[in-house]
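Enquirer: How does the following fold in three dimensions:
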Amino acid sequence: MDSSFDIISTEEVKDIRAALEEGDLCTATERASKYLKDIENAPLNIAITGESGTGKSTFVNAIRGMNDEEEGSAKTGVVEMTEKPTPYVHLQYPNVTVWDLPGIGTPSFAADSYLQSVDFSRYDFFIIISSERFKKNDIDLAKAIQAMNKKFYFVRSKVDSDLHACKVRRTKTFNEGNILNEMRNNCIQSLRDGGITEPHVFLLSFLELDKFDFHIMQDTLEKELPEQKRHIFLISLPNISLPVLEKKRQAFKKDIWLWALLSGGVAAVPIPGLSVALDIGILVKAMKTYMNAFGLDEKSLKKLADTFGKDVNELKSVIKSPIVTKEINKELIITILKSAVIGGLMLVEYVVSTIPVIGSLAAGNISFRSTHWMLSGFLEEIAEDAVRVLTKALESPV
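Expert: Coordinates of the predicted model:
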């Protein structure tokens, strides 16, 4: 199967292809609708655990794109603040929940009964955090998770603080790369000594999540999560770096053909003045989804500006898409479709042959082609705008 379709399983793609080959557009559309809903509603439960004082709650906030003082953030402190497994729902994606688990090894949560106490079965994977080398409690927990066929990953936290301390102490010999390798090798060796043969260890600073090993961790999770959970994980990531934005662009690019197939198969009302009928509501929903995920809505732009000490109008000034600055609704979509661009689309052969799962049936459907064209163009526009906005936010003051 073409890798561009790995947002859904091989069997699901075969189901849609079989319906199209039989000329049953209704069934193909129903299946596309179901798979889109499954993608949108796929639950993802991430467990954050480790010993007390390692920064678990700060990571819960950071991975949700929040700081420690925002309403709804996990409570942080110098002592263990979490007394029971506490769910923190993602602000934009309510089916994504990050669980702040109590510190392992505390009097209330002994290592030998920890997983039963926190109801391990509800989590998709565990992130075990330590602010120094991993200890017996961490290793015992990892072994227990492994025995229950769950995924786990090790995060070495507070890397920024340790680097700063090393820089102060090693004024002549300080080398960041060498020190990071020392940290990583030290963690890996302690885990191997404890019986973990191939540990995944990531060095992170929760105050600067985009630095160090965050992108390596992101790539690892992307490879190891199931299709639908991989998608929701990627699009729920905070927009903290250019690689994250590119991952989101690629993730959304993979579901455009499903939106287009759905638009081509539903009962749609013809647009006055155009010989085309498609579901405008589908376009509105998809485009709003893309815009919010890239952080180009008003609330996200204001938050980004505040985070980097910028004026929100300064960030808006680099946005080039005329759509982003307007309210996305049916009227706007109809206006765009009535432009000369759609007329040109009808005269030029649109390359749908690159979407083999659709076949000749949908390739001849102008609704499918129009929706695919419009969503593809919009996605590229806002992805580029998101890059420009983040680049502007990261600029140092002159």
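Enquirer: switch to C-alpha atoms for all contacts and neighbour counts from now on
Expert: Noted.
Enquirer: Mind naming the longest helix for the chain?
Expert: Longest helix in the chain by number of residues (criterion: DSSP state H): helix 366-394.
Enquirer: who does that one touch, helix- and strand-wise?
Expert: Under the contact criterion of 3 or more C-alpha pairs under 8 Å, 6 or more residues apart in numbering; DSSP states H and E, helix 366-394 touches helix 242-253, helix 256-265, helix 280-293, helix 312-316, helix 340-347.
Enquirer: try it again with 10 Å
Expert: helix 242-253, helix 256-265, helix 280-293, helix 298-307, helix 312-316, helix 330-337, helix 340-347, helix 359-363 (3 or more C-alpha pairs under 10 Å, 6 or more residues apart in numbering; DSSP states H and E).
Enquirer: And these: which comes nearest T27?
Expert: helix 256-265 (9.2 Å; C-alpha to C-alpha).
Enquirer: so how far is L337 from N313?
Expert: In this view, N313 and L337 are 29 Å apart by C-alpha to C-alpha, to the nearest Å.
Enquirer: Mind telling me which residue is nearest the centre of the protein?
Expert: Centroid-nearest residue in the chain, with C-alpha atoms, centre = their mean: L234, separated by 2.1 Å.
Enquirer: Excluding sequence neighbours, find me the nearest residue to that residue.
Expert: In space, and not counting its chain neighbours, L234 is closest to K248: 6.2 Å by C-alpha to C-alpha, 6 or more residues apart in numbering.
Enquirer: Can you report how many residues neighbour that neighbour?
Expert: Using other C-alpha atoms under 10 Å, K248 has 23 neighbouring residues.
Enquirer: now F134
Expert: Neighbour tally, F134, other C-alpha under 10 Å: 23.
Enquirer: how about it, what does it touch?
Expert: 50-51, 128, 154-156, 186-191, 194 (C-alpha atoms under 10 Å, 6 or more residues apart in numbering).
Enquirer: Narrow those residues to those in strands?
Expert: Of those, the ones assigned to strands by DSSP state E are G50, I128, F154, V155, R156.
Enquirer: ok, back up a step: return the set of buried residues in the longest helix of the chain.
Expert: 366-375, 378-379, 381-390, 392-394 (16 or more other C-alpha atoms under 10 Å).
Enquirer: the inter-axis angle of it versus helix 256-265?
Expert: 140 degrees (axes from the mean of the first three to the mean of the last three C-alpha atoms, to 10 degrees).
Enquirer: Pull the distance from helix 366-394 to the chain's centre.
Expert: 17 Å (C-alpha atoms, centre = their mean, to the nearest Å).
Enquirer: now swap in stretch 339-357 and tell me
Expert: 30 Å.
Enquirer: Quick one: end-to-end distance for it.
Expert: Terminal-residue distance, stretch 339-357 (C-alpha to C-alpha): 30 Å.
Enquirer: From the ones in strands among the contacts of F134, pick the one nearest K135.
Expert: G50 (9.7 Å).
Enquirer: Please generate a structure for the following sequence too, so the two can be compared:
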Amino acid sequence: MADVIKSLNLLETLKESIENNKLSDVKDAVEDLLISRINLAVVGDRGDEKATFINCLLGLGPGDDGSAPSPSPAAPEEVACYLNPKHPDFRLWDLPPVPSTSPFQPEGYMEKVKFPRYNAVFVTFTQTPHPHSVEVFLEARSLQQQTVYFILFTSAKDTEKNLEEKRKASLVALTSHGVSLPKVYLVRPSTLEKLDFPGLLEEMARDLPEIRAHALLLALPTLTPTLITQKKESFKALVWAAASLSGGVSAIPVPFVASMVDSSVGVRILTKAQSSLCLDNESVERLARQRGADPARLKELRTCVLSVEVTKGEVKKRLAAAEKEIATVSSKLVEMAMPRHARSVSRSFAAMLQALNGAIDEMAADAEKIMAAALGKGK
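Expert: Below you'll find the predicted structure:
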């Protein structure tokens, strides 16, 4: 997400579906966001850099369960898949390097690795992109698959001058092979918050279908403070959709709506928020290992009880408290948020909105404190 506008755009889309009485569309959007269904592929030589990159995208360290090993056990032409342990429908596919032998047909390689099934593809290299990789990129563009990106892996030894020289050489190579307005992103696999990776995420947010961009955002680890803010805004759009369904804004029966009336949906959303914001014990301990921080100290920074554990009892308590306080909620705010024909059910809507949004604000604040402490220790 480039900014909060992305979340507001999703919110407007959801509101339009409610206005048009398409609750099934809203239900599908809620489920999609809760599942975080997205497929990313990484093309390139199978070495330490590629394995580290994949693991950082998954929020894993070397040796963690489910992490990509180096050297890769996959056969040279085999496609390997790695699942995010917290978001199993976020899948990272390790694609074999594009063959350097000639003659080469990009269509054959793309068919073999099932190129169209990936929502985005990273073409990685350490010096300059191979001409055959450029052919794959151009073929993907000709098929209207726009979400293919060139990534130049860097190391801590690279100087600023050296990095710019590498970028310039790569851009020249891409231009010479027919890529107009080429872009190359400098990425340090072990520290994705540095260099160009945050900018690449912004580019992907513009290129991906909006629901996929949100799914990616929620599944990524908390790499930067900006990502935490963007996750918070995305969860608030999700809360709005869930609260709308909970309010019973349509007479049309939708099976999913029945479960929205109780606290179970609140537990699902806040459990997703806890894992997305990397607040659970396992995620905090993993972050501490990666940054050389004290895990006990990081855990102490969680002041919201839901950051530590999401329970139905706590969610029910917050919903009940919101019901009691609902008289203090601005009626104007409710009128602005709810579709015109649904204002009679604004009490249920406002209670869930107030309870869950308040919880998400508290959890995001905890995530910001933990990230600041971990990054400070890493520095």
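Enquirer: so what number do they get for TM-score?
Expert: Once superposed, the chains reach a TM-score of 0.86 (TM-score structural alignment, normalised by the length of structure 2), with 364 aligned residues with a C-alpha RMSD of 2.9 Å.
Enquirer: that older thread, L204 of structure 1: which of the helices and strands packed on helix 366-394 of structure 1 is closest?
Expert: Evaluated over those, closeness to L204 of structure 1 peaks at helix 242-253, with 15.7 Å, by C-alpha to C-alpha.
Enquirer: If you count neighbours, what's buried in the closest one?
Expert: L242, V244, L245, K247, K248, R249, Q250, A251, F252, K253.
Enquirer: Please identify which of those is nearest to T86 of structure 1.
Expert: Relative to T86 of structure 1, and with distances defined as C-alpha to C-alpha, the nearest of the buried residues of helix 242-253 of structure 1 is V244, at 26.8 Å.
Enquirer: Would you confirm that that closest one contacts L237?
Expert: Yes - at 7.3 Å, V244 of structure 1 counts as touching L237 under the criterion of C-alpha atoms under 10 Å.
Enquirer: Name the residues contacting each of the two.
Expert: Between them, V244 of structure 1 and L237 share the contacting residues Q218, F294, judged by C-alpha under 10 Å, 6+ apart.
Enquirer: which residues in the stretch 101-250 of structure 1 form strands?
Expert: 125-130, 151-156, 201-203 (DSSP state E, counting those that start in this stretch).
Enquirer: Switch those over to TSV; also include distance to H164 of structure 1.
Expert: As requested, the strands of the stretch 101-250 of structure 1 are exported to TSV (distance: least, C-alpha to C-alpha, whole Å):
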stretch	distance to H164 of structure 1
strand 125-130	18
strand 151-156	15
strand 201-203	15
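Enquirer: which stretch among these comes nearest A260 of structure 1?
Expert: Of these, nearest to A260 of structure 1 by C-alpha to C-alpha is strand 125-130, at 32.9 Å.
Enquirer: So which bit of structure 2 is that closest one matched to?
Expert: Per the alignment by TM-score structural alignment, strand 125-130 of structure 1 matches residues 120-125 in structure 2.
Enquirer: quick one: the matching stretch to structure 1 mean distance?
Expert: Taken against structure 1, stretch 120-125 of structure 2 registers an average deviation of 1.1 Å after superposition, with mean C-alpha distance after the TM-score superposition for structure 1.
Enquirer: in that stretch, what counts as buried?
Expert: A120, V121, F122, V123, T124, F125.
Enquirer: residues contacting P199 of structure 1?
Expert: Going by C-alpha under 10 Å, 6+ apart, the list of residues near P199 of structure 1 reads A142, F152, Y153, F154, C187, I188, Q189, L191, R192.
Enquirer: Closest to D38 of structure 1 out of these?
Expert: Once C-alpha to C-alpha is applied, the member of those that ends up nearest D38 of structure 1 is F152, at 24.7 Å.
Enquirer: what's near enough to touch the counterpart of S396 of structure 1 in structure 2?
Expert: Taking TM-score structural alignment, the alignment pairs S396 of structure 1 with K377 from structure 2. K377 of structure 2 makes contact with A288, R291, G292, A293, D294, M371, according to C-alpha under 10 Å, 6+ apart.
Enquirer: Relative to T220 of structure 1, how far out is the counterpart of the third one in structure 1?
Expert: Yep, that's G292 of structure 2 we're talking about. Matched by TM-score structural alignment, G292 of structure 2 corresponds to G309 in structure 1. G309 of structure 1 sits 32 Å away from T220 of structure 1, going by C-alpha to C-alpha.
Enquirer: cool, R122 of structure 1 as well?
Expert: Counting by C-alpha to C-alpha - R122 of structure 1 and T220 of structure 1 are separated by 21 Å.
Enquirer: Check D38 of structure 1 too.
Expert: In terms of C-alpha to C-alpha, D38 of structure 1 sits 23 Å off from T220 of structure 1.
Enquirer: Could you tell me where stretch 244-255 of structure 1 falls in structure 2?
Expert: Counting by TM-score structural alignment, stretch 244-255 of structure 1 sits on residues 227-238 of structure 2.
Enquirer: Tell me who's in contact with the residue nearest to V118 of structure 1 when sequence neighbours are not counted.
Expert: Spatial nearest neighbour of V118 of structure 1, excluding adjacent residues (C-alpha to C-alpha, 6+ apart): P85 at 6.0 Å. By C-alpha under 10 Å, 6+ apart, P85 of structure 1 lies in contact with A47, I48, T49, W99, D100, L101, P102, G103, S117, V118, D119.
Enquirer: what's the burial count for the fifth one?
Expert: What that stands for is D100 of structure 1. D100 of structure 1 has 27 nearby residues by other C-alpha under 10 Å.
Enquirer: Same question for the fourth one.
Expert: In terms of burial, W99 of structure 1 registers 24 neighbours under the definition other C-alpha under 10 Å.
Enquirer: Tell me the secondary structure of the aligned residue in structure 2 for it, please.
Expert: Aligned by TM-score structural alignment, W99 of structure 1 pairs with W93 of structure 2. For W93 of structure 2, the secondary structure call by DSSP: H, G, I helix; E, B strand; the rest coil comes out as strand.
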